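1. After the sequence you'll find the predicted model.
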Amino acid sequence: MKIAITGSTGMVGQRLVHSLQEQGHHIFRVIRSRNANFKEPTISWDPEKQFIDLQQLDGMDVVIHLAGENISKRWSKKQKEKIEKSRVDGTHLLSTSLARLKNPPRCLLSASAIGYYGNHPGSSSLDENSEQGKGFLPEVVTKWENATQSAEEKGIRVVHMRFGVVLDTHSGALRKMLFPFQLGLGGKIGTGRQILSWVALDELPSIIQFLIEKEDVVGAVNVVSPEPVTNYRFTKTLGKVLKRPTLLPIPTFLLKLLYGQMADELLIEGSRVSPRKLKHSGYTFQHSDLKRTLEHMFNN
């Protein structure tokens, strides 16, 4: 298949490009820089200027939209505007452009986030039918997903991939945690009771390939492991795998001081999210046990 990918240089995008190429698909990188040097063909776009090369985009079988501003920074007013603008405006541009094509793709897989549900106590289990939560992220995710409306009206099958916390040793949230753990300074965050709904980076290419092929799957799909864990269990498991102590809890007041609202919505609280639609559609997880997943990551 001919597959166009935005955000192809990010953590998920890099792994996905390699995996899809191994399966024989033809990859087209949707990029901003005109001077970028890739072995794959490229399609020019500039979301800020609302520009995309329609001629190059025409005739794709699948479009995978992963681009967006990093949310793991302190949420100043300016940063929050950048986060919302990058996700909503970029998705709207892509969606309206696909709707204008003579030969539109049959499928648009658009990145989203379990931040849609907001934060909930550990006992509350959430699936794709659960309601939108409260806070900055739920509002952004709702606007982000609604921005695909033009593609949906064109008859393109749209899937909103609501990613959980993606675990990888070389980038992302896990990478940021490693330094204090390696120094023996790792510990739970606050009470440690908040739920971490995670997914291994190594799992994502298989899930995305499954979503491409499963033509009856539409709308929101929770891309998370079927076994979420508490922050306490995650901390203890990571410590065991790294053979490091986990005795120093991180006080919540310090995180709030450093990161403000971002700490409340991403670090201090959490939610138990289920991949109900993936499981009911027949997907079998390769990485569902946290300890085995972390051992695999650090031993390969």
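-> Nice, I can see it. The shown structure was predicted, so the numbers you read here are calculated from the model rather than taken from an experiment.
2. contacts, neighbours, all on C-alpha from now
-> Noted.
3. what's the burial count for the closest residue to Leu57 other than its chain neighbours?
-> For Leu57, ignoring the flanking residues on the chain, the nearest one in space by C-alpha to C-alpha, 6 or more residues apart in numbering is Ile43 at 6.8 Å. For Ile43, the count of nearby residues is 21 (other C-alpha atoms under 10 Å).
4. Comparison target, given below:
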Amino acid sequence: MSQTILITGGTGTIGRRLVQLLLQQGFKVSLLSRTNKPIPDVTTYQWDIKKGHIDPKAIQTADHIIHLAGAGIADERWTDARKDEILSSRTQSTELLAQALARNPHNVKSFIASSAIGFYGGDTADRPLTETSQGGSDFLAQVVRAWERSEDRVAALGIRTVKLRTGVVLTMEGGALPKLAQPVRLGAGAPIASGQQYLSWIHIDDLCRLYIQALTDESWQGVYNAVAPNPVTNEALTKAIANVLHRPMILPNIPGFVIRMMFGELAITVLGGNYVLNKRIADETTFQYNYADLTNALKDLLG
């Protein structure tokens, strides 16, 4: 009998692709959503995080939970209100799931939870970071630490819990890649600031396949850096996009102060760099990347 995967955040960029791949592999999929909008082949249950409401049937019918819900980090400028939303959308949603799992009879075998490499800090330069590296102290690091602590509440119920600290997800459906590719297409692509800040990236399909392997392979437990094997600099990424699109790179680098003026504190997500390694995935799992090479990933996405 096929297993039922309950997904939160299933209508976001990653969630939509993950739903497609799960259905292709014969899983049943249900979503927790604020709206009751019907989605083909998917059962939708309602929840309201602010009111603390969750349809108990969602928990009672699930074999596994994949938790992706959370306000977009780079969608808006970081006002105080937006920062509160970024934090609370992650911690409150997870705590609501933990409460529902504690209260309701269920058969949930695993809880595969989204996290972020922001745990290590917004700018860690070229220092190699693994799952055992120390956390940072800036806003993003504090958010991820609180987020992972809330995920520990599910683990405390005896449910196998996996946290995927995700890097920059490459997809044309949203995120960084369309923003980087558009000026390159127009002949106006240029590295940002020094261009030497590292980017730890992953193709969206590899990320979704990581989620699926984490829920089907019971040996997975705890924290994994969900990044491709080879971090690249901002300059190398911009040049690779230009090569794939057959466009020249003629402009000087975009100065960092321009980015800071445009984005305020949010600029750290572009100006900061992280050299994050997928050590546990490489050393402890059988997972094989389809897109370990940046050029292959870009050819697939920018085709």
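-> That came in fine, so what should we check first? Note that the structure is predicted; figures quoted are calculated from it, not measured.
5. Next, the TM-score between them, please.
-> Remark: TM-score between the superposed chains equals 0.96 [TM-score structural alignment, normalised by the length of structure 1]; 296 aligned residues with a C-alpha RMSD of 1.2 Å.
6. The residue nearest to Leu57 of structure 1 against Phe28, yeah?
-> Yes. At 6.7 Å, Ile43 of structure 1 counts as touching Phe28 under the criterion of C-alpha atoms under 8 Å.
7. pretty sure the residue nearest to Leu57 of structure 1 belongs to a strand, no?
-> Yes. When DSSP: H, G, I helix; E, B strand; the rest coil is applied, Ile43 of structure 1 is found to be in a strand.
8. would you list every one of the helices in structure 2?
-> For structure 2, the helices defined by DSSP state H occupy 13-24, 56-60, 80-103, 139-155, 176-185, 204-216, 234-245, 256-263, 268-271, 279-284, 294-302.
9. tell me the average deviation of the last one from structure 1 after fitting.
-> Mean deviation of helix 294-302 of structure 2 from its aligned counterpart in structure 1 after superposition (mean C-alpha distance after the TM-score superposition for structure 1): 1.2 Å.
10. helices or strands up against that helix?
-> helix 234-245 (3 or more C-alpha pairs under 8 Å, 6 or more residues apart in numbering; DSSP states H and E).
11. still on that earlier bit, can I get the helices of structure 2 in JSON lines with mean neighbour count and distance to Ser114 of structure 2?
-> Formatted as JSON lines, those follow (neighbours: other C-alpha atoms under 10 Å; distance: least, C-alpha to C-alpha, whole Å):
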{"stretch": "helix 13-24", "mean neighbour count": "17", "distance to Ser114 of structure 2": "10"}
{"stretch": "helix 56-60", "mean neighbour count": "18", "distance to Ser114 of structure 2": "18"}
{"stretch": "helix 80-103", "mean neighbour count": "18", "distance to Ser114 of structure 2": "9"}
{"stretch": "helix 139-155", "mean neighbour count": "20", "distance to Ser114 of structure 2": "9"}
{"stretch": "helix 176-185", "mean neighbour count": "16", "distance to Ser114 of structure 2": "18"}
{"stretch": "helix 204-216", "mean neighbour count": "20", "distance to Ser114 of structure 2": "9"}
{"stretch": "helix 234-245", "mean neighbour count": "20", "distance to Ser114 of structure 2": "24"}
{"stretch": "helix 256-263", "mean neighbour count": "14", "distance to Ser114 of structure 2": "25"}
{"stretch": "helix 268-271", "mean neighbour count": "20", "distance to Ser114 of structure 2": "18"}
{"stretch": "helix 279-284", "mean neighbour count": "15", "distance to Ser114 of structure 2": "15"}
{"stretch": "helix 294-302", "mean neighbour count": "17", "distance to Ser114 of structure 2": "22"}
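12. now those helices as CSV including distance to Val169 of structure 2?
-> Listed next are the helices of structure 2 as CSV, based on distance: least, C-alpha to C-alpha, whole Å:
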stretch, distance to Val169 of structure 2
helix 13-24, 9
helix 56-60, 28
helix 80-103, 18
helix 139-155, 17
helix 176-185, 8
helix 204-216, 6
helix 234-245, 13
helix 256-263, 20
helix 268-271, 13
helix 279-284, 17
helix 294-302, 11
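13. Of all the ones you listed, which one comes closest to Leu164 of structure 2?
-> Closest of those to Leu164 of structure 2 is helix 204-216, at 8.0 Å (criterion: C-alpha to C-alpha).
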